[in-house]
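> Next comes the sequence, and after it the predicted model I'd like to discuss.
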Amino acid sequence: MSAGLVPVADDGGAPGGASASVLVLGGGLAGFSLVRELRRRGFAGALTIADPEGLPYDRPPLSKDYLTGETDGPRLLLAPPSWFAEHGVEVVTARAEALEPGGADVRHRVRLNTGEAREADVVVLATGGRVRPLAVPGADDARLITLRTRADADALVARLHFGARVAVIGGGFTGAEAASSARAAFADVTLVTSTETPSLTAVGPAITARLHRMHAENGVELEVGRVARIEHADEAVDDPGGGLPTAHRVHLEDGRTVDADVVVLATGTVPETALAEKAGIETADGVLVDAAGRTSVPGILAVGDVARLRDSAWPASRHWEPAMQAGVAAAAALMGEEPAAPGAPWFWSDRHGAHVEAVGDMALPDGGRHVHREVRGRTVASFALAADGTMRGAASVDDPMAVKAARRIIDRAIRVDPEALADPAVPVRSLARG
């Protein structure tokens, strides 16, 4: 069996035969997009999604609309429950514990935590990521909250109320969104970040500075420093007579402390590669894949946050649209069709009523420069240009059309005039014509 298109039907052809089977491990956007696209392209074989949370649902709202009550559980679902029955997709509420790769005449085998074993012609790893560990004493306490699952978000919602003291550790996009949402619930919020410039390579220095200022402007206390340890109420530390007089106390390396009723860990994510590693699949900061999601083992694919594209022109982008595109590309390849070129990676974020978008890479290549577009003294958009004048990245606050146009400029390798790019009177879309 070659590492190219995987022959999974009885006749050795593309996986459109009725006897073919695809098992997707993970019910996030990437895995669901693959399943939906296979059915859209006419795949007639067996399709199964195995996920410990059951029906696939959208994750980005967990740190935004879901916390504020603007989105509820049913609206998180990527498709209504009836869709799966109508399209012949089985959803198994279970977690994969082991993957045993097959061979030329042997199907791949997956052992689930229910004790059941499943076999399939094609297995797709869509296991996403897990919270990056905070390697300090007390950071592994079960009472601390992360925001990877709906259960995590429910736990935070239950503790958000007027005057609740919330400490968010991590100033990246998830941490900023969680801090904004908690502040909207009238909690007293402190954001602990190790740097003044979180997300610098994602949106560039000017937009980063503007976003960072938004926290203080909206009543979020900022503490810049590294966490040394986290103490909890059942630890007798300060008071010889009885224990810590607060639920949690975050200690920074310079001696400052933050008291909180609830602590949210937003320390980033790492790909969940344990299954792949134990199965002998090649990994390096993710499961290594080609543009069609194919791994080093024939018949096993990886899509979404768990995967990392070999030889990509862009840094790893673990966001909503790249995950969706990865699922679609893998489905196309499984059907023997050429995946569409994804173009520059794009993402969005929301905080304090502002909408942020970015595309490409805002880190400057050698000889490159940033160009900033300002309105009334505030940066509304930033662009990263290479030395030859082509655009590498763009970011905006409340100006999505600028990023949309910039994406066309990046994908078409159009050289732009920096002065026109900086002029707010010049629509960015006019520069996309070349």
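Everything's here; your move.
> Please make it C-alpha for all contacts and neighbour counts, starting now.
OK.
> Would you state the helices of the stretch 51-200 of the chain in chain order?
In the stretch 51-200 of the chain, the segments counted as helices under DSSP state H, counting those that start in this stretch are 65-68, 73-76, 81-86, 150-157, 173-184, 200-217.
> Which stretch among the ones you listed is buried most, on average?
helix 173-184 (a mean of 27; mean count of other Cα atoms under 10 Å).
> my guess is Thr195 contacts Gly225, does it?
Yes: the criterion here is Cα atoms under 8 Å, and Thr195 meets it with Gly225 at 6.8 Å.
> Where does Glu223 sit, in terms of helix or strand?
Assigned by DSSP states H and E, Glu223 falls within strand 221-224.
> Which SSE is immediately downstream of that strand?
strand 227-232.
> now what about that next one, what contacts it?
136-139, 194, 244, 246-253 (Cα atoms under 8 Å, 6 or more residues apart in numbering).
> let's bring in a second model and compare:
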Amino acid sequence: MSTPQSIVIIGGGLAGAKTAEALRVNGYEGSITLIAAEDYLPYERPPLSKEYMAGKVGFDKAIVHPAEWYKENNVTLRQGVRATAIDAGSRQVTVDDGGNTETINYDKLVLATGSAVRKLPIPGADASNVHYLRTVEDSDAIKATFGEGKKLVLIGGGWIGLEVASAARGAGTDVTVLEGGKLPLLKVLGETVAQVFADLHVANGVDLRTEVKITDIVTEDGRAVGVRLDDGEVVPADAVVIGIGVTPVIDLAETAGLEIDNGVLVDAALRTSDPDIYAVGDIANHDHPVLGHRIRVEHWATALNQPAAAVKSLLGKDAEFTNLPYFFTDQFDLGCEYVGHATGSQEKVFIRGNLETREFVAFWVDTENRILAAMNVNVWDVPDQIKPLIASGKSVDTEKLVDPEVPYSEL
């Protein structure tokens, strides 16, 4: 395999920046062009609903690399430039730079286009003070709605909704969370652990409404003033945040003729159906060699770690991405980490520790007592001990599993 002379990366987030970094770390000396649709330097998104939104850190802490890094490493960073099409046959990317169209040639292409928020198709959702969270501007706009005596209504009790609720309550905001399910995070965590998060928010003053149906957002003079439920009640709001999930941005992959199914299909090495194109981050539907099935993960750790494996493969080295899925969240006084993959509602859940004090490790176990996933809540230094248990695919003794006195190495 000859070394590519020109590599183009589409996507100005964490995955795109880490791809450029991995290329230089692995000794690649050719041309690197990073196309970033936003005007900002590539940045990480978790702080937008966590420390940055809570006012604990500045935006500079979210920046992956300073501007000097791109110059020093001879990476051409095209900020505020949007890729509009890929011609895989001629290996060209068409971009729009402020109304000027041009094409960029590549030998290898890496797609790191990320996700876009799901929009809620109800009347009033286009009001000026109805917000979604994806960019730093979104985070700033939401943060500006916080404060004593202000009413914020969050539609959706997923990770983003609950993290925004935590930040808003920390600023003294009156917060209502409207969730269609029986509990927030129910589909992800199952009833036992989801109840912990529900109780946490209620204990911290969040008005948590579950099993609700929303008909519209009530507006006056183009601004939202409340959210109407199907029983006619209007929940008052000075602002509304909608957090009902994201969808992978795959339009460019489609123009390139790549195989698509819940994202961009990639093999264990993150190679798409076109051998000259790789995909990393939110869009990559990955044939995971450890889990034994395909998985698409919309979390920070995937964007952080997949590029290293993709770059090694791209440069002709043997490489597979074997990391287990991982994410973390911080809400009020609860911090937790999750490793592995489970559906939450379809496996048995075993608890090591105390649910009431919110200091425990939850394990999702299949019918053959194999650990599929684990979440440590206010208990630390756990994931590295549990990862080998998940990766081994071996059955465990569930009585030992819930006994804090039994080391993980003896399970």
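Arrived safely. Keep in mind the model is a prediction, meaning the values are calculated, not measured.
> Can you calculate the TM-score here?
The TM-score (TM-score structural alignment, normalised by the length of the second structure) is 0.92; 403 aligned residues with a Cα RMSD of 2.1 Å.
> Need the helices of the stretch 51-200 of the first structure in a markdown table (columns: distance to Arg59 of the first structure).
Output for these, formatted as a markdown table (distance: least, Cα to Cα, whole Å):
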| stretch | distance to Arg59 of the first structure |
| --- | --- |
| helix 65-68 | 10 |
| helix 73-76 | 8 |
| helix 81-86 | 17 |
| helix 150-157 | 8 |
| helix 173-184 | 11 |
| helix 200-217 | 20 |
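> Any idea which of those gets closest to Thr114 of the first structure?
Thr114 of the first structure lies closest, by Cα to Cα, to one member of those: helix 150-157, at 20.1 Å.
> The closest one vs the second structure, average distance?
Comparison of helix 150-157 of the first structure with the second structure after fitting gives an average deviation of 1.0 Å (mean Cα distance after the TM-score superposition for the first structure).
> before we move on, back to that, list just the nearest of the contacts of strand 227-232 of the first structure to Arg373 of the first structure.
Ser194 (28.0 Å).
> how near is the counterpart of Asp152 of the first structure in the second structure to Glu298 of the second structure?
Correspondence of Asp152 of the first structure to the second structure, assessed by TM-score structural alignment: Asp138. Shown here: Asp138 of the second structure relative to Glu298 of the second structure, a distance of 19 Å by Cα to Cα, to the nearest Å.
> who touches the strand holding Glu223 of the first structure?
By Cα under 8 Å, 6+ apart, strand 221-224 of the first structure touches Val189, Thr190, Leu191, Val192, Thr193, Ser194, Thr195, Glu196, His215, Ala216.
> give me every residue that touches the third one.
Right, the one you point to is Leu191 of the first structure. With Cα under 8 Å, 6+ apart, Leu191 of the first structure has these contacts: Ala167, Val168, Ile169, Gly170, Gly171, Gly175, Ala176, Ala179, Val220, Glu221, Leu222, Glu223.
> corresponding residue for it in the second structure?
Using TM-score structural alignment, Leu191 of the first structure sits opposite Val177 in the second structure.
> what does the last one give?
Taking TM-score structural alignment, the alignment pairs Ala216 of the first structure with Val202 from the second structure.
> Name the nearest residue to its match, ignoring sequence neighbours.
Closest residue to Val202 of the second structure apart from its sequence neighbours, by Cα to Cα, 6 or more residues apart in numbering: Leu208 at 6.5 Å.
> How many residues are close by that neighbour?
Neighbour count for Leu208 of the second structure, taken as other Cα atoms under 10 Å: 18.
> can you tell me how far it sits from Leu34 of the second structure?
Counting by Cα to Cα, the gap from Leu208 of the second structure to Leu34 of the second structure is 42 Å.
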